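> Sequence first, then the predicted structure, then my questions.
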Amino acid sequence: MNGKYRSQNWFGKTGKDGFIYRAWMKNQGIPTHEFDGRPVIGICNTWSELTPCNAHFRELAESVKHGVYEAGGFPVEFPVMSLGETLIKPTAMLYRNLASMDVEESIRANPVDGVVLLCGCDKTTPSLVMGACSVNIPTIVVSGGPMLTGKFQGKDIGTSDVWRFNDAVRSGAMDQDQLVMAEASMCRSRGHCAVMGTASTMASMVESLGLSLPHNAAIPAADARRKVLAHLSGIRAVELVRNQVNISDILTKEAFENAIIINAAIGGSTNFIIHLLAIAGRIGVDLSLDDFDRLSRNVPLIANLQPSGKYFMEDLYYAGGIPSVMRELDSFLHKDCITVNGKTIGENFQKEECYNRQVIATVNQPFNELSGVAVIKGNLCENGAVIKPSAASSHLLQHTGKAVVFEDIEDYKARIDDPNLDVDENSILVLKNVGPKGYPGMPEVGNMGIPTKLLAKGVTDMVRISDGRMSGTGFGTVVLHVSPEAALGGNFAVVQNGDLISLDVPGRSITLHVSEEELKERKKRWKPRIKNYDRGYVHLYQTHVEQAHLGADLDFLKGSSGSEVTRDSH
């Protein structure tokens, strides 16, 4: 390597090569002394007007640059693929792995010594972290922050209310004009979802892992302190490079365990599981679905946040944020884990206080005794499935009912509101072929709507099972991520209408009451229903995606390939 830093393999060269690297950069008005061997900090930006959650990131990037310059670094901002959860079809999850490849190759191919990841919307955080893990250079994350709490008809609202509004419209309790008024009242500032949905869960995840500065997760996007955090993160990015602290130094097995414990205590999204497994696979940490249940089982829910509770991310920040939650979990956590600010996680939270016990409860008097995550296994999901007990109905956590089966999403849409659908409140809704391969990308359709005929009777929850995912803003007694998925022809693929299924969340089991002999006969007659794509990224994804219990990453992306460029072209 030429000089102290990686970037000097570009800017530190003499002759033709150095001339080319520096001369073209100088057309942006960069003076010669910027290339004198100072740390080059890449600002990986997922800004896009098609990603509304991240639409303020150009402004946030400027704050990062101020910090980098202040610390004596050289900031360079670059774009990568942005994934807007609300707009992108068929599902942003399909492109998480593609965006991670964009991040990985953009970092590796360019003269950056460290990177600041600007991410906010659901899939932008895991994709950026996954890509950075594969290169393994100094890394710090700056989240975009939650939007301010929505206000509608005298009530606080957030993304979780979308599902309530939808059921209200379907049942006739709300008309279209009211829905449009609510629509204009919910997203009233910059930022991502205001509840503990997947975006907030991911921001909490990176803070729990030690990849961000304290309070990163909860500072509202509209709060000036979000810019301050971005500025300070720019300073720390330079210091991480100077101290040669790579992302692998932060992401130890103990750090992953801390993140799992904290996620259980805050009622984080079930999507947390699939993303953390993928990140672990990239950095080389041995993590399995069983670890999530083992570490979450005795952790109570102490954050009273929607969709499991009442309050919003804005309230969490004013109450003390994730550091205050960590302090309540002192006896559960690995306090010696190092974080990007140079201190241990224990040092970061030791002086924190809680300012609102309605929002952050204590371990001894929790908001809910039930943990935010449970892993269940049985003959219906040989490799496991997940459920969020804290967002479920207590009377359904142990339940037996007859299956009402939808073979795919089109079948579901065609029949769910049919008045002749053979279903009652004790039935169990089963949706197949919405897993990673079956519906490429594994969409958030697992929290199926209640049949209209039951909504009219006042039914608000049912047991629902699928090989797909659920929005982190969703709620209900919903079993997700069934593995192996139906597209692979396992037991889940051959569930039929009328089959008895027993769910026992306390016992961590789910049972399909069909004999092994009958299941074998059904599998002989089974034919796949999925569409196979023969070109482009979707073909690549369908061919190489792993199952949900492994993180749904592409099999050839596992592990880190390092920061060495493929070939020096000059």
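Okay, I see it.

> going forward, measure contacts between C-alpha atoms and count neighbours the same way
Fine.

> ok, Gly472 touching Met202?
No. Between Gly472 and Met202 there is no contact under CA atoms under 8 Å: 10.2 Å.

> who touches the helix ranked longest in the chain?
The helix spanning the most residues in the chain, taking DSSP state H as the definition, is helix 224-242. For helix 224-242, the surrounding residues in contact (CA atoms under 8 Å, 6 or more residues apart in numbering) are 39-41, 60-61, 63-73, 113-116, 138-142, 144-145, 212-213, 216, 219-220, 246, 340-341.

> Could you tell me which of those residues count as buried?
Listed as buried from the contacts of helix 224-242 are 39-41, 60-61, 63-69, 71, 73, 113-116, 138-142, 144-145, 212-213, 216, 219-220, 246, 340-341; burial here means 16 or more other CA atoms under 10 Å.

> Can you pick out the ones from the residues you listed that are in strands?
Judged by DSSP state E, strands contain the following of the buried ones among the contacts of helix 224-242: Val40, Ile41, Gly114, Val115, Val116, Thr139, Ile140, Val141, Val142.

> Correct me if wrong: the fourth one contacts Cys44.
Yes. The pair Val115 and Cys44 qualifies as a contact (CA under 8 Å) at a distance of 6.8 Å.

> so where does the residue lying closest to Gly384 once chain neighbours are set aside fall, helix or strand?
Counting by CA to CA, 6 or more residues apart in numbering, Gly384 lies nearest to Lys377, which is 4.6 Å off, once chain neighbours are set aside. Lys377 belongs to strand 374-378 when assigned by DSSP states H and E.

> Structure two is appended below for comparative analysis:
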Amino acid sequence: MNRPSNKVTKKIVNAPQRSLFKALGLTDEELESPLIGVCNSYSELIPGHQDLDKIAAAVKSGVTRAGGTPLEFGTIGVCDGIAMGHQGMHYSLASRELIADSIESVARAHALDALVLIPNCDKIVPGMMMAALRLNLPAIVVSGGPMMAGRHQGENIDLKTVFEKSAGVSSGQVSKEELAEIEDSACPGCGSCSGMFTANSMNCLSEVLGLALPGNGTIPAVSSARRRLAKRSGSQVVRLLEEDIRPGDIVTEESFANALRVDMALGCSTNTALHLPAIASEAGIKLEIDLINEIKEEVPHLCSLSPGGKYHIQDLDEAGGIPAVIKRLLDNERFNGRMLTVTGQSHGENLAGIQVKNDEVIRELADAYHAKGGLAVLKGNLAPDGSVVKQAAVADEMLVHQGPARIFNSEEAAVEAIRSGKINSGDVVVIRYEGPQGGPGMREMLTPTSSLAGVGLDKEVALITDGRFSGATRGAAIGHVSPEAMEGGPIAALQDGDLIKIDIPGETIEVELSDAELEKRLAQLERPEPKIKSGYLARYARLVGSASNGAIFEL
């Protein structure tokens, strides 16, 4: 087989390279075998990545058993929860591009034959999948798995609980003593945070795209089954290399339609509307966000998972995991089972023997939690290129809302107003200049949305932004407003008191201004100075494109 590693291991002129590999302790026999890169985003900074050293060890065992030579290398990661609410969040989405670029750099520079990609949290998962499609080497994703839910007073809790209860302290609804108890118990151990937040959304969708083995999205981090999955993944990537099955053979336009179908059924994070287009772009596929509205009409919301529901990822795993969700959709002709996966078989073939084990966690289509899927795209004169809402986490009374705009040019200013009692029932909080360019980095807004919930206004106040929301956000939170304020989008022209009309079932978001008035205001706008003028974020702001296209670099 004409493997990439032949360029550094086979010829007489490769003696210097072989010498360097032997400095690593590799034998001639190991250099005869395919070189399998094991990209491990292990970190002592991220709870979801704390045990990835053990996952990598299991992967390498599987690679070796299948006849490959595993070579581990690292990449960065950002914990969105720790980065939330301060300057650190500018770096979260921006880190996705660094991750993809770093993997490309290492894999090409060292002539690796195939890759096992080990992410777990937030932007690391899509960043690794972007690299897999870009490189198009045989590759497989195996994550570290979800965290177990915490327990407090007989109820399951999670990180969302802590954010909301901390806001409740400022309003006097929660005592400091209760908050301390919740803080100590909400995140009981390693793993990606336990609800259907961004990390778990993307890990689940890695299965649907066909880039991970069944179970990758839901097997708990603390389970020995997670390490067995890692061993199988290590062995399977060698087989993918032998059979020359590459990500480009697996991921097609229909794969992304399948991903959106499962997304709708699960009620995934709004961040999937950023990451799926970005991954698709690496495969040369243009994924229009309008497809979300088409698919939400055909696939109802079947799984009521935190933040909008009471169940957690461990419950979904016990109910059969993503294979059971796919089975439910396939049986109702809502999924294309012919698509290839890293098992070497199609989704349909992978489902042999799969059954839904809990009809309350994964409901029948006729008994769905919501008749339409979990996400919606809203358009109108306030968001001509679109905006995104997790409609499955919106209270019924907020699906249609209108109220006066309360304008803030930063997340911090909005949070201060919410927590100090300056926001009134019926208001529409507008946070702008937080988009991909304006942020820069399109910060997540879990702090303001959880603050609204903490002071009891989440069913009375809407929040819109050209930034984005955490997967843990619930309520009438509409993000990704495009074009963003920094690009001179209509959101930049809003003034305090403007009447904003939100109709989620009608898929519209409008400001009650005439076209002439809106054009006049936009013509008078002056582009503000960038918030950050040096370092990576300054370069990022110059390169990044619209959220409506996945916030990818425009080269």
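Thanks, I have it. Just so it is clear, the model here is predicted, and its values are computed rather than measured.

> hey, where'd the strands end up in structure 1?
Under DSSP E, structure 1 gives strands at 40-45, 74-79, 114-119, 139-143, 150-152, 155-157, 374-378, 381-387, 398-406, 428-431, 463-466, 478-483, 500-504, 509-512.

> With structure 2 overlaid, how far apart is the first one on average?
Here strand 40-45 of structure 1, set against structure 2 after superposition, deviates by a mean of 0.8 Å using mean CA distance after the TM-score superposition for structure 1.

> Can you check which part of structure 2 that strand sits on?
Strand 40-45 of structure 1 corresponds to residues 35-40 in structure 2, going by TM-score structural alignment.

> Now check structure 1 for the residue matching Asp53 of structure 2.
Residue pairing (TM-score structural alignment): Asp53 of structure 2 is matched to Arg58 of structure 1.

> contacting residues around the closest residue to that match other than its chain neighbours?
Nearest residue to Arg58 of structure 1 in three dimensions, chain neighbours excluded: Trp47, at 6.5 Å (CA to CA, 6+ apart). Contact analysis of Trp47 of structure 1 by CA under 8 Å, 6+ apart lists Asn54, Ala55, His56, Phe57, Arg58, Pro79, Ser82.

> The closest residue in space to Leu301 of structure 1 that isn't next to it in sequence - how many residues pack around it?
Closest residue to Leu301 of structure 1 apart from its sequence neighbours, by CA to CA, 6+ apart: Ala265 at 4.3 Å. Residues lying near Ala265 of structure 1 (other CA atoms under 10 Å) number 33.

> Equivalent analysis for Pro384 of structure 2, please.
The number of residues packed near Pro384 of structure 2 is 17, by other CA under 10 Å.

> With Ala516 of structure 2 instead?
9.

> Tell me the spacing between it and Leu522 of structure 2.
10 Å (CA to CA, to the nearest Å).

> In contact with Leu421 of structure 1: list those residues for me.
Applying CA under 8 Å, 6+ apart, we find Leu421 of structure 1 in contact with Arg415.

> repeat that with 10 Å
Contacts for Leu421 of structure 1 were tallied using CA atoms under 10 Å, 6 or more residues apart in numbering; they are Val404, Arg415, Pro451, Thr452, Lys453.

> Now list the buried members of the residues you listed.
For these, a neighbour count by 16+ other CA under 10 Å gives the buried set as Val404, Pro451, Thr452, Lys453.

> Would you mind giving those as TSV with distance to Asp122 of structure 1 added?
Shown next, in TSV, are those (distance: CA to CA, whole Å):
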residue	distance to Asp122 of structure 1
Val404	31
Pro451	28
Thr452	30
Lys453	33
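
> Next one: the equivalent of Asp424 of structure 1 over in structure 2 from Arg474 of structure 2, what distance?
Counting by TM-score structural alignment, Asp424 of structure 1 lines up with Asn424 in structure 2. Counting by CA to CA, the separation of Asn424 of structure 2 from Arg474 of structure 2 is 18 Å.
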